[in-house]
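Q: only geometry, no sequence info:
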């Protein structure tokens, strides 16, 4: 017996095998059930966790904090203005210092290279809470939500529409293919996934017996989809012409018409949040008035509909993150037969 996860970092989906990702999703489901039944599960009693944030956060920060507390660990939030990281101290030096005091490190920020360096030089498990390239803890929550809803993952069809080059599109495409989900990305040609990401997904899809479709036709992308997924049209820190981006992506907005185009009454709607679905935010109001639009990547009627699972998905960030931390840091007994 050897714990596949102990001491490992989770920097991107392909750090683990499809069987290991499946285990983490199922373990998250188990931990969620334990919490619902008020059964303590302090796998990380006495551990200290550093939460290193370059980018702002609602779900990731809350999920890591609550998950660490539930597991008996002590989380410490280190915001970009709280420590010397990046301004007066290098990533490598920071990694060595944090690794000497903490048992695990979460990082949410811009460059994938930063989280890779933290893992290389800290000597402790490092977890990617989002970079510009990948968002692996979000994916576990997404697939936990899908599995809860449909009872299985293999053979489902998931269509992502919008900016096909962002971290969510990358993570969904690759991890979905790994788990045997038929993946479709609907995006204009200029915003389709990088060739190396698509090639990686196709390689996994071939092994899993699933399909990968990349198309500039929104109707084709969503045909027969069990789940429609979208994300904001402009990523955090991205400098773009909003007007041009909106014009590019408006045909890919998840609205009643696009939802109907799946031809399935059972299709669910997903979004990693935050979403510009109304004018109840400063940004939504400002852009909405400027471009005369009630909503952007998803309309409010669909966002609030019975087919939307966005808040279940958001809540599932916590057990998904808890599973990753417990598996990599908790000295769990996991029989090899699970991965055979």
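A: Right, received. Where do you want to start? It should be emphasised that the depicted structure is a prediction, and the values quoted were computed from it without experimental measurement. Numbering: from 1, shown residues only.

Q: Every contact and neighbour count from this point should use C-alpha atoms.
A: OK.

Q: Once you drop chain neighbours, what's closest to the residue nearest the centre of the chain?
A: Centroid-nearest residue in the chain, with C-alpha atoms, centre = their mean: residue 138, separated by 2.1 Å. Spatially, and ignoring its direct neighbours in sequence, residue 138 is nearest to residue 317 (6.3 Å; C-alpha to C-alpha, 6 or more residues apart in numbering).

Q: okay, now the one to match up with it:
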């Protein structure tokens, strides 16, 4: 398990009522706490031990983007913790017809105990948090996907037994998933390599911050345009779809420019024999990943997807 020198009671007290917008706002100790809590919650669930610690609480879930894993895992998670989750399509709300974020935040704070929002703009989510008195949880924005990153690290922790010192390689688009994954891994002292095609690099400002976090935790963050160099001796190989929601018009161009970044048998031959393959899903077989890899013995993508439930229950229980 992950070590933490700060008493867990103090960390728990510090998390109550907080927002989760980006893992840049969280300390390494707080992320360790959430991962340990998620790990314990998963074990307890398998033993049938599910105390209703969020009984009487209601989570509002706002969606501007389509969702499978985010919606189901948050809704099931609230139910398992004794609370309720309310699905709200942004197009059906007054915010979808021009009501200000200021008014929306104040109104929702009168009704709900927390909001999870899957949005187009991170700036809008930040504004919502500024004008709300309840925790706001980022379920995905154009820049970050922190809940996914917690599930990713939980999966690596389960399989490898620890995180510090392992080599994690992300190959593909330097997008929101990559941003949160690298930041989270840096907090845990992992050695991270990001391999992207030219023109699709990791956000340079976030790269500087991730490197500083990694250095403080005896890890490292490197960037390259060479996927073979990146994957060599990797413990974990991670990719995401080449064309995210809202980028459909770029699909043909991206297929051409990312073709040398496919995770296939030839590429993973450079990784360690016991490497893990991860993908946040949904996946496009024979595009960003070969079927033989994602459906092969080193793939943990469904365990990873399942861990969204447990990581998010830890977040909900801590913040709400």
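A: Sure, I can see it. From a predicted model like this one, the values you see are computed outputs, not experimental measurements.

Q: Superposing both, give me the TM-score.
A: Here the TM-score for the pair of chains, by TM-score structural alignment, normalised by the length of structure 2, is 0.95; 310 aligned residues with a C-alpha RMSD of 1.1 Å.

Q: thinking again about what came up before, return the residues in contact with the residue nearest to residue 138 of structure 1.
A: By C-alpha atoms under 8 Å, 6 or more residues apart in numbering, the contact set of residue 317 of structure 1 is 59, 60, 63, 137, 138, 140, 141.

Q: Need the counterpart of it in structure 2.
A: By TM-score structural alignment, residue 317 of structure 1 lines up with residue 308 in structure 2.

Q: tell me how far the helix or strand encompassing that match is from the chain's mean position?
A: Element membership for residue 308 of structure 2 (DSSP states H and E) is helix 301-319. Here the centre of helix 301-319 of structure 2 is set off from its chain's centre by 10 Å, with C-alpha atoms, centre = their mean, to the nearest Å.

Q: Kindly report the same for stretch 274-289 of structure 1.
A: 22 Å.

Q: Need the residues that contact it.
A: 231, 232, 293, 294, 295, 296, 297, 298, 299, 300, 303.

Q: quick check, nearest of those residues to residue 249 of structure 1?
A: residue 297 (7.9 Å; C-alpha to C-alpha).

Q: Structure 1: which residue goes with residue 245 of structure 2?
A: Matched to structure 1 by TM-score structural alignment, residue 245 of structure 2 sits across from residue 236.

Q: before we move on, what about residue 215 of structure 2?
A: Checking TM-score structural alignment: residue 215 of structure 2 goes with residue 206.

Q: pretty sure that match belongs to a helix, no?
A: Yes: assessed with DSSP: H, G, I helix; E, B strand; the rest coil, residue 206 of structure 1 lies in a helix.

Q: any idea how far it is from residue 270 of structure 1?
A: 25 Å (C-alpha to C-alpha, to the nearest Å).

Q: The two - which one has more neighbours?
A: Taking other C-alpha atoms under 10 Å, residue 206 of structure 1 and residue 270 do not tie; residue 270 has more neighbours (28 against 14).

Q: Helix, strand or coil: sort out the alignment partner in structure 2 of the more buried one for me.
A: Structural alignment (TM-score structural alignment) places residue 270 of structure 1 against residue 278 in structure 2. Taken by three-state DSSP, the conformation at residue 278 of structure 2 corresponds to strand.

Q: same thing with residue 168 of structure 2?
A: Quick answer, by three-state DSSP: residue 168 of structure 2 is strand.

Q: Tell me the residue in structure 1 aligned with it.
A: Per TM-score structural alignment, residue 168 of structure 2 is aligned with residue 158.

Q: circling back: which helices and strands does the host helix or strand of the residue nearest to the centre of structure 1 pack with?
A: Element membership for residue 138 of structure 1 (DSSP H and E) is helix 136-150. Applying 3 or more C-alpha pairs under 8 Å, 6 or more residues apart in numbering; DSSP states H and E, one finds that helix 136-150 of structure 1 makes contact with helix 18-36, helix 167-178, helix 310-315, helix 317-329.

Q: Of those helices, which is nearest residue 109 of structure 1?
A: Nearest of those (C-alpha to C-alpha): helix 167-178, 11.7 Å.

Q: ok, average deviation of the closest one from structure 2?
A: With mean C-alpha distance after the TM-score superposition for structure 1, helix 167-178 of structure 1 departs from structure 2 by a mean of 1.1 Å once superposed.

Q: quick one: contacts of the helix or strand just after that helix?
A: Later in the chain than helix 167-178 of structure 1, the nearest helix or strand by DSSP H and E is strand 182-186. Contacts of strand 182-186 of structure 1 with the rest of the structure, by C-alpha under 8 Å, 6+ apart, involve 155-162, 164, 169, 173, 176-177, 192, 205, 210-218, 220-222, 252.

Q: State whether residue 173 of structure 2 and residue 198 are indeed in contact, as I suppose.
A: No: using C-alpha atoms under 8 Å, residue 173 of structure 2 is not in contact with residue 198; the gap is 9.8 Å.

Q: Any idea how far stretch 234-252 of structure 1 is from the middle of the chain?
A: Using C-alpha atoms, centre = their mean, the offset of stretch 234-252 of structure 1 from its chain centre is 20 Å.

Q: Then stretch 5-14 of structure 1?
A: Taking mean C-alpha positions (C-alpha atoms, centre = their mean), stretch 5-14 of structure 1 and its chain are 14 Å apart.

Q: residue boundaries of the strands in the stretch 201-320 of structure 2?
A: 220-224, 236-239, 276-279 (DSSP state E, counting those that start in this stretch).
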